[in-house]
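S.K.: Got a sequence here, can you build the structure:
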Amino acid sequence: MIAELGLAALWMAAALSFAQMVCGSLALRNGGEAIAGLTRPAAMLQGLLLSIAFASLLWLFAITDLSVKLVASHSHVDKPILFKLTGTWGNHEGSMLLWVTVMALAGAAIAWLETRLPERTLQATLAAQGFVALGFFAFLLFSSNPFERLPVPAANGMGLNPLLQDIGLAFHPPTLYVGYVGLSVAFSFVVGALVTRQVTPDFARAMRPWVLGAWVFLTLGIAAGSYWAYYELGWGGYWFWDPVENASLMPWLAATALLHSVSVLAARDALRTWTVMLGVVAFSMSMLGTFLVRSGVLTSVHAFAVDPERGAFILALLILYIGGALALFALRANVISEGERFAPASRESALVLNNVMLSAILGVVLLGTLYPLLAEAMGTRVSVGPPYFNPVGSIFFVPMILVLCVGPLLRWRRDRLGRISRPVAFTGAVFVMTLILAGLLGDFELLPLLGLALAAALGVASFQPLWGRRIWRVPLANLGMVMAHFGVAVTLFGMASEAAFTREKLAAMAPGETVVVGDWMVSLDGVVPTAGPNWSALEARLSARYDGGPVRELRPQARVFVDPVQETTESALETRWNGQLYAVLGKATNDGRWQLRLWWKPFVTLIWYGGLLIALGGVLALVGHVFAHVRRQDLLRQIAIRHGKEQA
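M.R.: Predicted structure coming up:
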């Protein structure tokens, strides 16, 4: 009954999506005012129905209803309740239902709350959102029905991929989906503005919260996924340039550039073409990521599906949406001006240069991700990894960081470089001193050395816009910018430190033996069996001392899951303020020893602390813009009341 309720809600929501598209489109015609009143209710009711559909699927997983094919394929009666619930979106069909649910809730929020856009532009935006959602509804209902029943209920269920039975899965996929959906909303805003020829600051102010929100969630999702891969996969790394990892990075790069452009358009009525194009590119990157994950062209722990037919469906949607938007842009190109002009020495110019660098990095990642797939399609296997991504991406990343140090110091419209010479010189001195100091500390490769120096320079430069100002008078949006830029510096310092200072030890140890890795002395006390709800394991008992300090215990495991049967490694981490000790248990050797892999990774945790700071900066900026909008509306309301009293 619950499955049928969810499916019925899904069908009704699809019908409302079609109605939303039709009503919004007809409202743009002369005399369409009457039907325009139906668009908003259709969007809001659609959000309610999809909430019911997703709640139904969540309940089916919670009670382990093995008569539902999706539950039987991705859950098990003995699985802990948390992983039963996360199994709802730990698969292709459930994740797509979550996607359209968040999209519908976003559409409902636009219909309910949006007041800044002209009514025609809002109608066009909701029509575009309905059109985008309709494609995903068709995909779900005709090729990926999450509520399909089995002829005979399964006995126990097949279980979720053991690698995905982790607390990180509760946060990583949903945050990414919210980010992707935010970019779909931005895309709908762009289409609506193009249709009505209203690419204006009001359009940018209406779109900016959605871009900011999407960017924050993408940042959190990527950070959570990176940390999950770091501790769960047992490889000792935080980023592997896996194509599916890249599929989440590319929308983030495009969203970062879009965020800068839409902010300039909202504040200074410039970069209109940049904003429109980046809105299309950002959504196209999220669609491309969806295609890569669900088409079967990739083999990855991140991939959800191996069905080429589903991949073809998503590819068709990608071509339809993006091709249509680009065609519309071509038709409207002659009526979209660039807005206000600005001098080469200005904050706008710095943001344009920053966007060029971000776009170039996006191109590097896109090429490195797609080229092996194209080569394999032509019969040649090619591996593209860090030897390509790191140096080629750095060609554009290094100047981008330098611009990031200088850009926030410049004034809008026009400035003199001489005015900011002193803070720039100070930042340059920090860069040079850090470069020299790091060079004296060890024989490092060029990229980690540059990373340490750039991180120090950006860390100082991030706070320079606040020098001489009273902090309580600084707008929240500006504080958010400072915090986000400082977060980039913190993350960069963590990455560079991990690359420069990591020490690794691969040892075959017998109980009672000790090895040294970095400043740690690690002893193997023994290996004992242990078990969990749906797994058994061998657990190493390690005692570790840092620089002669107190003993710390680590418990890395080699697990064997049942239903499905799969072996995994569970790393053990000991975190200090200045880094992490990372331990992985391997196989037993013929002479009774145990293989252990140990890493000492100085300051590696700064990678994720920096990610949190970046996201927090986005949240501060979002709150600041919302408060500013509320204050502006209150002021306009008071002026209107005062004007009415004067006329009376």
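S.K.: from here on, contacts and neighbour counts on C-alpha atoms
M.R.: Noted.
S.K.: which residues touch the residue nearest to the spatial centre of the chain?
M.R.: Central residue of the chain (C-alpha atoms, centre = their mean): Leu218, 2.1 Å from the mean position. Residues in contact with Leu218 (C-alpha atoms under 8 Å, 6 or more residues apart in numbering) are 175-176, 178-180, 248, 252.
S.K.: So it belongs to a strand, correct?
M.R.: No: per DSSP: H, G, I helix; E, B strand; the rest coil, Leu218 lies outside any strand segment and is helix.
S.K.: one more to line up against the first:
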Amino acid sequence: MIVEFGAFALILSFVLALASGGLAAAGRARLSLGLSGAASGALVGSAVMAGLAFLALIQAFVTSDFSVVNVAANSHTDKPMLYKVAGAWGSHEGSLLLWCLVMSGFGAVLALGRGLPFRLRTSAVAVQALLTSLFLAFTVFTSNPFARIDPAPVQGQSLNPLLQDPALAIHPPMLYLGYVGLSVPFALAVAALIEGRVDAAWGRWVRPWALASWAFLTAGIALGSFWAYYELGWGGWWFWDPVENASFMPWLAGAALLHSAVVTERRGALKGWTVFLALAAFSLSMLGAFLVRSGVLTSVHAFAVDPERGLVLLGILGLAAGAAFALFAWRVPTLTGGGVFAPVSREATLVLNNIFLAAATATVLLGTLYPLILEAATGQTISVGPPYFDLTFSPLMAAAMILLPAGPLLAWKRGDLRGVGQRLVWAAGAAMAAGVLTLAVSDLGKALAAVGVAVGVWLIAGALAEVAERVRLFRAPFDEVRRRTLGLPMGAWGTTLAHAGLGVFLLGAVVETSFKVEAQGVVSPGEVVRAGPYAVTLNAVRVVEGPNYLAEQGRVTVRRADGSGPRDLTPERRFFPTGGQTTTEVGLDFRGLDDVYVVLGERRAGEDGRQAWSLRVHHNPWARLIFLGAAVMTAGGLVSLLDRRLRATPLQPRKAAP
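M.R.: Sure thing, here's the model as predicted:
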């Protein structure tokens, strides 16, 4: 009965979203507060119904209702409760319902806000409601998560064992808050084009939505990367997988949007570019949904879905993005004017920053789509991997990062380059010292690594220099410094955290990638594998039983080369009888900023006839900084949202003027 209620709630959510779009359009055309209010109410109702449908799906998973096709295909009675709940969004159908829930929820918040002018808000609600109804229609008619099966199987097939992980349990909701959250800037951009109003106030309305989406997207990508790092057992944290790129492209476009919206808000400039980025960011999110769900990609991250439904998703992308960009092309000649600025100014650095970010996004888009286009056109199969991205993406991002610390220290309209250089001289000195030190402890073959370390230190030191300048750390009495520090806006602290977090991430990524050591051996109990400054001894291997798997569990001891600091780890090879899949559970030894990463492989025959196992060991220096940096960037985005200057937004009710 609850399943039928969930199916009914899902259909009602679609009907209400469609009605909201129609009522909002009519309300805007007639300037009717009554119709606009009804549209807002319908969109809130759609969000409530989507929430009830999602709860009904979770209940079906928790109770192991195998009469539901989605539950039978993705759950099992022996599965731990956390993964029964996570199974609700572990499939194509369930995750699509989560997408609709997030989109309708954001639409409800937008509809309830009173900080926007009547016409702009009503148009934005209409766009958001129609977008929501498109995805709800796709869910209801092609991907219904409540479809029944008769007769019901006695047991389910279980969720993919690789997805039975705490990080993956919260990764999709976090990712979707960012992925789908970009629909609101998209709706606001389309509404602004309809109304012919793109000004500083519009930039201020867009910024908090873009900021929240970017912060959640950062957290979601980091969780997915951490899961891949310790769950897949390949020793890396990023592989330029097309599905990884599918979430990274909206992140890059969202970062560019944030910086561009600041210029539009403060100076009334870059109007057309900011609108374009708002449209592009969510269009890339929809493209990612198509890539992941259409079956054109083969990846552990992708949903295996038939091409027919992929074509429907492609149609949604074409309709929504095509209509939006057609409207943009029509309106762009009117998006002129704005503040004039000198080549040396904060606006100029933000423009350059946007150029590099946009070019970096384009290189990732090309590297992701080119193999698919080539295969469709010629049947030829190629792969585009790290060498391409190292050659194209890395230099562009390095240039953007080098510019980053200078921007906040430059004045609007016309800046003092010499003055900025003086404020950043110690940051430049620290960066150069870090680069030279890196070369000194390695060799000339690590010159690029030294440059990367220098840029990471430059970002961190530059962020600290900006705070020091704001509070006059070395130029004012202590009481004044204290007063300025306490009065510093939350947005300034958030910017500092985000920029410093990027530097921390870069340090971790460069050092881990350039200086990691891998060793592998076939060892019997008592034998050792050495990797860098660490020695790993295999003590024993035993069979253990988990809630829904059997495992060979290794007991290993990690020591430094001199024999000090012993620590025990238990890497595993797990076999899941349901589905017949085998996975690895990595043993991770956190050594300060470093990781010692141990993978237990297959059983082999030893040289002396004893049982032996393949043992792979990685020494990943500064790997902790990769994920710490992402966490600091996320914190920076969330802290910026607390800035009181962003409170007069659609997020806080305020009386609107028609």
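S.K.: re the thing from before, return the subset of the contacts of Leu218 of the first structure lying in helices.
M.R.: Among the contacts of Leu218 of the first structure, the residues falling in helices (DSSP state H) are 175-176, 178-180, 248, 252.
S.K.: Serialize those residues to a markdown table and add fields for distance to Thr530 of the first structure and neighbour count.
M.R.: Shown next, in a markdown table, are these (distance: C-alpha to C-alpha, whole Å; neighbours: other C-alpha atoms under 10 Å):
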| residue | distance to Thr530 of the first structure | neighbour count |
| --- | --- | --- |
| Thr175 | 33 | 21 |
| Leu176 | 34 | 26 |
| Val178 | 38 | 25 |
| Gly179 | 39 | 31 |
| Tyr180 | 40 | 31 |
| Ser248 | 36 | 23 |
| Trp252 | 41 | 28 |
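S.K.: which one of those residues sits closest to Ala316 of the first structure?
M.R.: Of all those, Ala316 of the first structure sits closest to Tyr180, with 18.0 Å by C-alpha to C-alpha.
S.K.: could you show me where the strands are in the second structure, in order?
M.R.: Residue ranges of the strands in the second structure, as given by DSSP state E, are 517-523, 528-531, 534-545, 550-560, 567-569, 572-576, 581-585, 587-591, 594-605, 611-620.
S.K.: The stretch 151-300 of the first structure: helices as residue ranges?
M.R.: Secondary structure of the stretch 151-300 of the first structure (DSSP state H, counting those that start in this stretch): helices at 172-196, 201-232, 243-268, 272-294.
S.K.: For Gly549 of the first structure, find the nearest of the ones you listed.
M.R.: Shortest distance between Gly549 of the first structure and these, using C-alpha to C-alpha, is found for helix 201-232: 24.5 Å.
S.K.: The closest one vs the second structure, mean deviation?
M.R.: Superposed on the second structure, helix 201-232 of the first structure shows a mean distance of 0.9 Å to its aligned residues (mean C-alpha distance after the TM-score superposition for the first structure).
S.K.: Out of the helices of the stretch 151-300 of the first structure, which gets nearest to Leu441 of the first structure?
M.R.: Comparison of the helices of the stretch 151-300 of the first structure against Leu441 of the first structure by C-alpha to C-alpha identifies helix 201-232 as nearest, at 26.9 Å.
S.K.: what's the distance between that closest one and the middle of its chain?
M.R.: 5 Å (C-alpha atoms, centre = their mean, to the nearest Å).
S.K.: what's the answer for stretch 275-282 of the second structure, then?
M.R.: On C-alpha atoms, centre = their mean, the centre of stretch 275-282 of the second structure falls 16 Å from the chain's centre.
S.K.: Same question for stretch 143-150 of the second structure.
M.R.: Its chain's C-alpha centre and that of stretch 143-150 of the second structure lie 30 Å apart, by C-alpha atoms, centre = their mean.
S.K.: For Leu497 of the second structure, which of the strands of the second structure is the nearest?
M.R.: strand 594-605 (22.4 Å).
S.K.: Helices of the stretch 351-500 of the first structure, start to end?
M.R.: 386-406, 421-441, 446-463, 476-501.
S.K.: could you give me the residues in the second structure that the last one aligns onto?
M.R.: It stands for helix 476-501 of the first structure. Taken onto the second structure by TM-score structural alignment, helix 476-501 of the first structure occupies residues 490-515 there.
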